[in-house]
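Enquirer: sequence? don't have it. structure:
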């Protein structure tokens, strides 16, 4: 199959032939239909996060099941599915207490004594990225790394649910538990930030403030639910949020992954407020907070993949889209073939797009 391979940090992805195995007892072979180009992948290309190389990147995907293993019970051949990188085992402490996105079990991966799911044509090793490796014509995954959805859902929009939507809406509804009428700020209006704004709207937040440096993204933010926008290039955003809200917000969501914006999220809280960090802050970076603010019961917390229960959440998000409550059409900036995946990352670095989609021929 054709796949986009990362062979060295800082280098463009190369389109290569990659070998893919047959499904094991609890595995599923999926023909990829669409993959979102997410900033998380760029972190690995640029080396701020590490993974074994070579590897096939891509993790925000949807497709159609072509083969299933002998023990698979959750999907069947012909099902339309959305994938999720937070594969879960279903029997560890995290899974059994409802924290499936935190599952650390190796049971969803192949053991060292088993052949790898992916390999180079000459037999060399090829790492599977985040349980998926979606920039490829096919994916071979554990059955608990995908979930079936209704077949009238367009797959190029369904792919967005696999990361941006699940991460953004889940952070609002699961991690932060935003209540109707509460005030919200969202820092960073890329794909995840837009989904966070949309999630705040669905959750019934009262005032929803979007913060970004790009005027075009701030205009897009209004479409996704922002009641107010702040241009971050104009200075002290935390002070402006406090002035705008008469003391600060109940919830601040950081969707970029920077030290400065994480600290700003905490500074713009009202007493008792919570800052939720969604962005991937690079390893080794320290975030500094004012200790006295903890006496006001302010909180900072992380959110991984929206604290999801994705087999339940994703079909619901699909229904939201079909009802017109979840905005996905507006999020897609471009649809490109696999051969142009590097162009998509260049556009992302220039801040020109909300989400580019890699699409495959049916």
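Expert: The structure has been received and is ready for your questions. Because the structure is predicted, anything quoted here is derived from the model rather than measured.
Enquirer: can we go C-alpha only for contacts and neighbour counts from here?
Expert: Fine.
Enquirer: burial measure for residue 276, as a count.
Expert: Using other CA atoms under 10 Å, the number of residues around residue 276 comes to 24.
Enquirer: for residue 67, give its distance to residue 32.
Expert: Distance of residue 67 to residue 32, computed by CA to CA, to the nearest Å: 13 Å.
Enquirer: please identify which of the two sits among more neighbours.
Expert: Ranked by neighbour count (other CA under 10 Å), residue 67 and residue 32 place residue 32 first, with 27 against 18.
Enquirer: the strands in the stretch 251-362 of the chain, which residues?
Expert: With strands called from DSSP state E, counting those that start in this stretch, the stretch 251-362 of the chain shows them at 269-277, 299-302, 332-336, 355-359.
Enquirer: now residue 173: closest residue in space that isn't a chain neighbour?
Expert: With CA to CA, 6 or more residues apart in numbering as the criterion, residue 173 has its nearest non-adjacent residue at 6.9 Å, and that residue is residue 203.
Enquirer: this is the comparison structure:
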């Protein structure tokens, strides 16, 4: 039997700020189909606001409309579909925004973040099965956001979008592991393979960037340098353990990093989603070093790289999607680090809110005033 939910629905991209006035997201009553083969219905308990959501609202990341937005969440299994044998009603789960089919070439190579079928389904706004499970009260069918649509009281998702977690982890903390932690910590641990004693600079101190700072510290990087335009975020990075903080607006920011690292960082992580920030990260990287980007700027953004430097200095430029993670392996690992006190991701929380407060909350995110705001259901 179908059930109902309240969901934040985006019908048109490109609304003007402030969103508190333009209200791009409307809270609508929706009906959910029963979970089909390989699918699960989740009662969502906490969901984080991320720049990947904002980039759909402002049109930087075009998606099919109308869409039930949200992709970083944790909740409780309410119902399971056919062929789901490893989850039970009442289990606690974290959502992952790239479902993996397990059969395509990237999946077979152990790179589920690059799943071909998952990428196609996400781009089309459908579940991994190819269907859409949300229907509005007027009969309009909604697209899914990254297979999750987490700004809702409940959602139907692919089993392959879920990771089971221990029930003692608070939902507002658990939600962070589905995006901010996977992407930020994963970029350091998996994409870069940073080793103890190597230097790291992180540009862009949103949820993902600060998670990268935490990941670099957990790996024993030295020094860890944090770069951002917002003094409050720089102060937070310092309290987390970043040894040096630099305002990105300083005209000598690049030279400061070079001076602190003896010519450039071993690893520079661009987490701002800006071509200008990536250019700065490239210039902050030493000869023989690696520049990693996990930011998602508008599709037309481009970077000009000096090919001679790339070759003669043996430089590396790497993209990182979902932190090159294997979620079923990495989420439990990162949670253990959190419980051991070595990855204090709870420090990234800027506050909690209700679903009805979602539009002004995106103003705070767009203005750089918040790191991770969590909707509690």
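Expert: Received, thanks. The structure presented is a predicted model; accordingly, all values stated were derived computationally and were not measured.
Enquirer: TM-score for the pair, please.
Expert: Scored against TM-score structural alignment, normalised by the length of structure 1, the superposed chains reach a TM-score of 0.96; 357 aligned residues with a CA RMSD of 1.2 Å.
Enquirer: related to what we said a few turns ago, now the strands of the stretch 251-362 of structure 1 as CSV including distance to residue 90 of structure 1?
Expert: Below are these laid out as CSV (distance: least, CA to CA, whole Å):
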stretch, distance to residue 90 of structure 1
strand 269-277, 26
strand 299-302, 23
strand 332-336, 33
strand 355-359, 31
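Enquirer: show me what residue 81 of structure 1 aligns to in structure 2.
Expert: Under the alignment (TM-score structural alignment), residue 81 of structure 1 pairs with residue 93 in structure 2.
Enquirer: looking at structure 1, which strand is longest?
Expert: For structure 1, the strand with the greatest residue count under DSSP state E is strand 27-37.
Enquirer: show me the contacts for the residue most central in space within structure 1.
Expert: What sits nearest the mean C-alpha location of structure 1, by CA atoms, centre = their mean, is residue 163, with 2.8 Å. If you count contacts by CA atoms under 8 Å, 6 or more residues apart in numbering, residue 163 of structure 1 has them with 59, 60, 84, 305.
Enquirer: just give me the match in structure 2 for it.
Expert: Aligned partner of residue 163 of structure 1 by TM-score structural alignment: residue 179.
Enquirer: repeat that for residue 16 of structure 1.
Expert: So residue 16 of structure 1 corresponds to residue 28, using TM-score structural alignment.
Enquirer: what helix or strand is its match located in?
Expert: strand 25-32 (DSSP states H and E).
Enquirer: in that strand, what's buried?
Expert: Neighbour-count burial for strand 25-32 of structure 2, counted by 16 or more other CA atoms under 10 Å, picks out 25, 26, 27, 29, 30, 31, 32.
Enquirer: now these in TSV, with distance to residue 307 of structure 2?
Expert: Below are those laid out as TSV (distance: CA to CA, whole Å):
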residue	distance to residue 307 of structure 2
25	44
26	48
27	50
29	54
30	52
31	54
32	52
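Enquirer: closest one to residue 250 of structure 2 out of these, please.
Expert: residue 25 (36.3 Å; CA to CA).
Enquirer: just confirm that closest one contacts residue 9, I think it does.
Expert: Yes: using CA atoms under 8 Å, residue 25 of structure 2 is in contact with residue 9, at 5.3 Å.
Enquirer: superpose on structure 2 and give me the mean offset of the longest strand of structure 1.
Expert: Compared with structure 2 after the fit, strand 27-37 of structure 1 shows a mean deviation of 0.3 Å (mean CA distance after the TM-score superposition for structure 1).
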